[in-house]
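Trainee: Output the structure for:
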Amino acid sequence: MRASEKAKAARAELEQAIIDYLRERPEGAINNQIARDLGLESDFEGRQKNYLSYSLLGGLLKKGVVKREQVGTKKPFKLA
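Mentor: Predicted coordinates for the structure are as follows:
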């Protein structure tokens, strides 16, 4: 399997893990919570933390699989 194919398959698995996670939480969850609970937290020392999970969530938003709604001061991700 080529590297690009491996990456595509890995992305699909990570997206499915996020979908499964949100299915268990109808109230939704914020990015940091998702990253922490799924073991996707960034080790990066700079300002852009947990970008991997945020990028995956962005793809799911674009596909219409998840949505965001303002809840108090937060905008949790929820299944669409």
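Trainee: okay, CA-based contacts and neighbour counts for the rest of this
Mentor: Will do.
Trainee: which non-adjacent residue is nearest Tyr54?
Mentor: Leaving aside its chain neighbours, Tyr54 sits nearest to Asn31 (6.2 Å; criterion: Cα to Cα, 6 or more residues apart in numbering).
Trainee: The structure of the following sequence is requested for comparison with the preceding one:
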Amino acid sequence: MTSIRDVLGDSLAVGERFRLSIEERDDRLVADHPNDASPLDIAVVEGLELLEERPPAEPVTVEILGRTVDGHVAGRVIGPSDP
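Mentor: Predicted coordinates:
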């Protein structure tokens, strides 16, 4: 079985962490992907309990996961101030 990590891992930066600004789009928390070569933006779907506000006012650290959600690559909040 081929995973999204195998097919698009480099352009999606699966497993990488980025400080991102998150906004609400269509009742989902979404961030623009920091890699211009990525065909997908990021749906932040895990670690939401770490957020004090939804969407957060300041950028947060998000790790990109190896799966998709509703046409976005999934992401997990790692923390509000991690590098």
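Trainee: Got a TM-score for the pair?
Mentor: The TM-score (TM-score structural alignment, normalised by the length of the first structure) is 0.33; 51 aligned residues with a Cα RMSD of 4.0 Å.
Trainee: before we move on, back to that, tell me, how many residues neighbour the residue nearest to Tyr54 of the first structure?
Mentor: 21 (other Cα atoms under 10 Å).
Trainee: That one against Leu56, yeah?
Mentor: No - Asn31 of the first structure is beyond contact range of Leu56, at 10.0 Å (criterion: Cα atoms under 8 Å).
Trainee: tell me which element Leu57 of the first structure is part of?
Mentor: Counting by DSSP states H and E, the element that carries Leu57 of the first structure is helix 51-62.
Trainee: Moving C-terminal from that helix, which element do we reach first?
Mentor: Downstream of helix 51-62 of the first structure (by DSSP H and E), the next one is strand 66-68.
Trainee: can you give me the strands for the first structure?
Mentor: 66-68, 77-79 (DSSP state E).
Trainee: Of these, flag the one that's most buried.
Mentor: strand 77-79 (a mean of 21; mean count of other Cα atoms under 10 Å).
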